[in-house]
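Q: pasted the sequence and its predicted model underneath.
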Amino acid sequence: MAKTAFIGLGVMGYPMAGHLKNKGGHDVTVWNRTGSKAEKWAGEYGGAHAKTPGEAAKGAEFVFMCVGNDDDVRSVVYGDDGVLAGMESGATLIDNTTASAELARELAEACGKKGVRFIDAPVSGGQAGAENGQLTVMCGGDQAAFDAAKPVIECYAKMVGLMGTSGSGQITKMMNQICIAGLVQGLSEAIAFGQNSGMDIEKVISVISKGAAGSWQMENRWKTMNDDHYDHGFAIEWMRKDLGMCLAEAKRNGSQLPVTALVDQFYSEVEAMGGKRWDTSALLARLRKPAK
């Protein structure tokens, strides 16, 4: 059993912290910006809750974070009440936030100055993966820090891998999102094309999903897309945040992301349709023929 802290109890962090307590049997103290949610978590799982990130991190061997963006991460890490103020030398800070690679490198340097280990560890698998403890975790950092943290991270994951030095986890997550963006756009175009041709989409998917066109998106999203149902899954506003980081990193490293940039534009159009909180598969909504 390890003494741990978890900072950020959103749709992902809440169940992830729960798995650390219930599945791993770890001593977990949580903090959340909305204190009532931390109190609810503590009541549900039997852990403790703290008034500040620093208080939660005090004495913890492993501190986990899962918040919104770079600014949110900085707001809970730095300052007199931040996690670094509460962490002791030899402890490990694990950031599950999908953030920039630049921030990961910054945090690694800041942690190093205090003798704290750092792992950037963004996740893939969505809310369902978090709730079921089946996330894929992409890590960047030192091998020794990773080896020590891996058994704890595995409480909420089905796969945990070290991708390289600090920032490599975030770069891997960006590559993941780039792939998803292209896949969902292609699937949307195919379904719209089939609908306009009068095809039985279920029959088509049952065949092509078993061939070279098959993907997780096809297997898990074709039906809700065909039914025009998007009130679930990974929100478009979150995906646009991620794609924005991909495009910014591409400028930095000299990559060309023409399809990613185009799909991001398409997502902005779906947002204008009122779909900011719709699932990323809602790209199909902008391709549907207007009702007669």
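A: The structure has been received and is ready for your questions.

Q: use CA for all of it now, contacts and neighbours both
A: OK.

Q: wait, V137 sits on G161?
A: Yes. Contact criterion CA atoms under 8 Å: V137 and G161 qualify, at 6.5 Å.

Q: over to stretch 22-34 now: how far is its first residue from its last?
A: Stretch 22-34 has an end-to-end distance of 23 Å (criterion: CA to CA, to the nearest Å).

Q: ok, which stretches of the stretch 51-200 of the chain are strands?
A: In the stretch 51-200 of the chain, the strands defined using DSSP state E, counting those that start in this stretch lie at 62-65, 92-95, 117-120, 123-124, 135-140, 157-164.

Q: just name the most buried of those.
A: Highest mean neighbour count among these (mean count of other CA atoms under 10 Å): strand 117-120, with a mean of 28.

Q: touching it from outside, list them.
A: Strand 117-120 is touched from outside by 90-96, 104, 107-108, 111-112, 138-142, 145-146, 166-170, with contacts defined as CA atoms under 8 Å, 6 or more residues apart in numbering.

Q: please pick the buried ones from these.
A: 91-96, 104, 107-108, 111, 138-142, 145-146, 166-170 (16 or more other CA atoms under 10 Å).

Q: okay, one more to line up with it:
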Amino acid sequence: MDTAFIGIGSMGAAMVPNLVAAGHRVAVWNRNPAPAEALEGVTLLDAPAAAFQHAVVLTMLADDAAVRGVIVDSGALRSARPGCVHVMMATISPALSGELAALHQEAGVAYVAAPVFGVPAVAAAGQLNIVAAGPEQALATVRPLLEAMSRRVWPLGEDPLRANVAKIAGNMMIAQAIQALSEAVALGESYGLRGADFIDIVTNTLFASPSYQRYGKRIATGDYEPGFKLTLGLKDVNLALDAGAARQVVLPAARIVQQRMHAAIAQGLGGKDWSAFGQA
């Protein structure tokens, strides 16, 4: 499939090779060209607008500001070829998602939201979980691309907002799991129970899930080398709190996590893995 990919950060760089391996023709654009140049089997683009001349555009950008700058303010969306399908894979706010849906309709571009659950190592293995929502025909068109990068695609209907909210809520739960793990390890260690022993028990019994296993190990060993950076984790918790406020939904645990994240960043941990906030 004739595909363009915008945003070659750690996630994008891990995702694109799976598209190439599946036989898709892939062109890429990144603000910093070096990561794009390091990819094999792709064509390099000189501007975001060039990406929207392809049949499908996949975007994996850092935050709302990056999405707005690259997709909207650049004029790329307005200059899209007729019949183009845009798949937004970034974690963005519900407010921006709604705005993008309207802008795409005006531009005659089909809009699909398809954010992902997984870290770069999971992406490289083609084992992401992708939550996807958008027009039925557009979803059918891009599904082979999503399946090339994932272990499962979870369709959530025609409203792109549902996929964005699912991703925000899921990341909020991971952040709360990190808080729970940190508190439990601290309690056990205060009585002489090794954190590694406790994590081994709970992640193989009560909480045998990838997130508990991944972040429990980090907390037990104190290994906070960057995976998903704390600053990005705070961005996602902020998105959850803002989304809740917009619908009068109170999220007290998320508010506590937000405070702990701010404290950790103030201690200089913003560039570490987001599980580091549990030690703040």
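A: Great, that's in hand. Nothing here was measured: the structure is a model prediction, and the numbers come from that model.

Q: quick check: TM-score for this pair?
A: With the length set by TM-score structural alignment, normalised by the length of the second structure, the two chains reach a TM-score of 0.94; 279 aligned residues with a CA RMSD of 1.6 Å.

Q: closest one to L187 of the first structure among the strands of the stretch 51-200 of the first structure?
A: strand 123-124 (19.7 Å; CA to CA).

Q: so where in the second structure does the closest one end up aligned?
A: Using TM-score structural alignment, the residues of the second structure aligned to strand 123-124 of the first structure are 116-117.

Q: from K173 of the first structure, how far out is D228 of the first structure?
A: Look at D228 of the first structure and K173 of the first structure: by CA to CA, they are 28 Å apart.

Q: of the two, which one has the most company?
A: The residue with more neighbours, out of D228 of the first structure and K173, is K173; 25 against 14, by other CA atoms under 10 Å.

Q: right, and that one touches C139 too?
A: No. The criterion here is CA under 8 Å, and K173 of the first structure misses it with C139 at 9.4 Å.

Q: just give me the match in the second structure for S188 of the first structure.
A: So, by TM-score structural alignment, S188 of the first structure is matched to S182.

Q: for that match, which non-adjacent residue is spatially closest?
A: In this structure, S182 of the second structure finds its nearest non-sequential neighbour in G278, 5.2 Å apart by CA to CA, 6 or more residues apart in numbering.

Q: A144 of the first structure matches what in the second structure?
A: Aligning on TM-score structural alignment places A144 of the first structure opposite Q137 in the second structure.

Q: count of residues packed around that match?
A: Look at Q137 of the second structure: counted by other CA under 10 Å, it has 12 neighbours.

Q: then the one 10 residues further on?
A: By other CA under 10 Å, the residues close to E147 of the second structure number 19.

Q: same question, E131 of the first structure
A: Using other CA under 10 Å, E131 of the first structure has 19 other residues around it.

Q: P53 of the first structure reaches W31, doesn't it?
A: Yes. With contact defined as CA under 8 Å, P53 of the first structure counts as touching W31 (5.9 Å).

Q: same drill for the two, tell me which one is more crowded.
A: More crowded of P53 of the first structure and W31, by other CA under 10 Å: P53, with 32 against 29.

Q: residue in the second structure paired with the more buried one?
A: Using TM-score structural alignment, the partner of P53 of the first structure in the second structure is P48.

Q: if I look at the residue nearest to S182 of the second structure, how far off is L251 of the second structure?
A: In this view, G278 of the second structure and L251 of the second structure are 19 Å apart by CA to CA.

Q: for these two, indicate the residue with more neighbours.
A: G278 (21 against 14).

Q: so E40 of the second structure is in which element?
A: E40 of the second structure belongs to no helix or strand when elements are defined using DSSP states H and E.

Q: can you report how many residues lie near it?
A: Taking other CA under 10 Å as the criterion, the count of residues near E40 of the second structure is 10.

Q: now it, nearest residue through space, not along the chain?
A: Nearest residue to E40 of the second structure in three dimensions, chain neighbours excluded: P17, at 7.5 Å (CA to CA, 6+ apart).

Q: so which helix or strand takes in that neighbour?
A: helix 10-21.

Q: just checking, what packs against the next helix or strand after that helix?
A: Next along the chain after helix 10-21 of the second structure, taking DSSP H and E as the criterion, comes strand 25-29. Applying 3 or more CA pairs under 8 Å, 6 or more residues apart in numbering; DSSP states H and E, one finds that strand 25-29 of the second structure contacts strand 2-6, helix 10-21, strand 42-44, helix 48-51.

Q: what about A42 of the first structure, which helix or strand?
A: Take DSSP H and E as the rule and A42 of the first structure turns out to sit in helix 35-45.

Q: what does that helix contact?
A: Outside helix 35-45 of the first structure, the residues that touch it by CA under 8 Å, 6+ apart are 9, 14, 18, 21-22, 30-32, 47-51.

Q: most widely separated two among these?
A: Across the contacts of helix 35-45 of the first structure, the longest distance by CA to CA is 22.5 Å; it joins N22 and K51.

Q: what's the burial count for F228 of the second structure?
A: A count of nearby residues for F228 of the second structure, using other CA under 10 Å, gives 19.

Q: pull up the gap between it and M89 of the second structure, please.
A: Taking CA to CA, one finds F228 of the second structure at 16 Å from M89 of the second structure.

Q: and for N204 of the second structure?
A: Per CA to CA, N204 of the second structure is found 31 Å from M89 of the second structure.

Q: what about the equivalent of L107 of the first structure over in the second structure, distance to P226 of the second structure?
A: In the second structure, the residue matched to L107 of the first structure (TM-score structural alignment) is L100. In this view, L100 of the second structure and P226 of the second structure are 31 Å apart by CA to CA.

Q: assess the claim that the match of P53 of the first structure and I71 are in contact.
A: Yes. Assessed by CA under 8 Å, P48 of the second structure is found in contact with I71 at 7.2 Å.

Q: what about the longest helix in the first structure?
A: In the first structure, taking DSSP state H as the definition, the longest helix is helix 168-196.

Q: buried stuff in that one?
A: For helix 168-196 of the first structure, the neighbour count (16+ other CA under 10 Å) marks 168-174, 177-178, 180-181, 183-189, 191-192 as buried.

Q: circling back to that earlier point, how about the helices and strands packed on strand 25-29 of the second structure in JSON lines, adding distance to V112 of the second structure?
A: Formatted as JSON lines, these follow (distance: least, CA to CA, whole Å):
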{"stretch": "strand 2-6", "distance to V112 of the second structure": "14"}
{"stretch": "helix 10-21", "distance to V112 of the second structure": "17"}
{"stretch": "strand 42-44", "distance to V112 of the second structure": "23"}
{"stretch": "helix 48-51", "distance to V112 of the second structure": "16"}
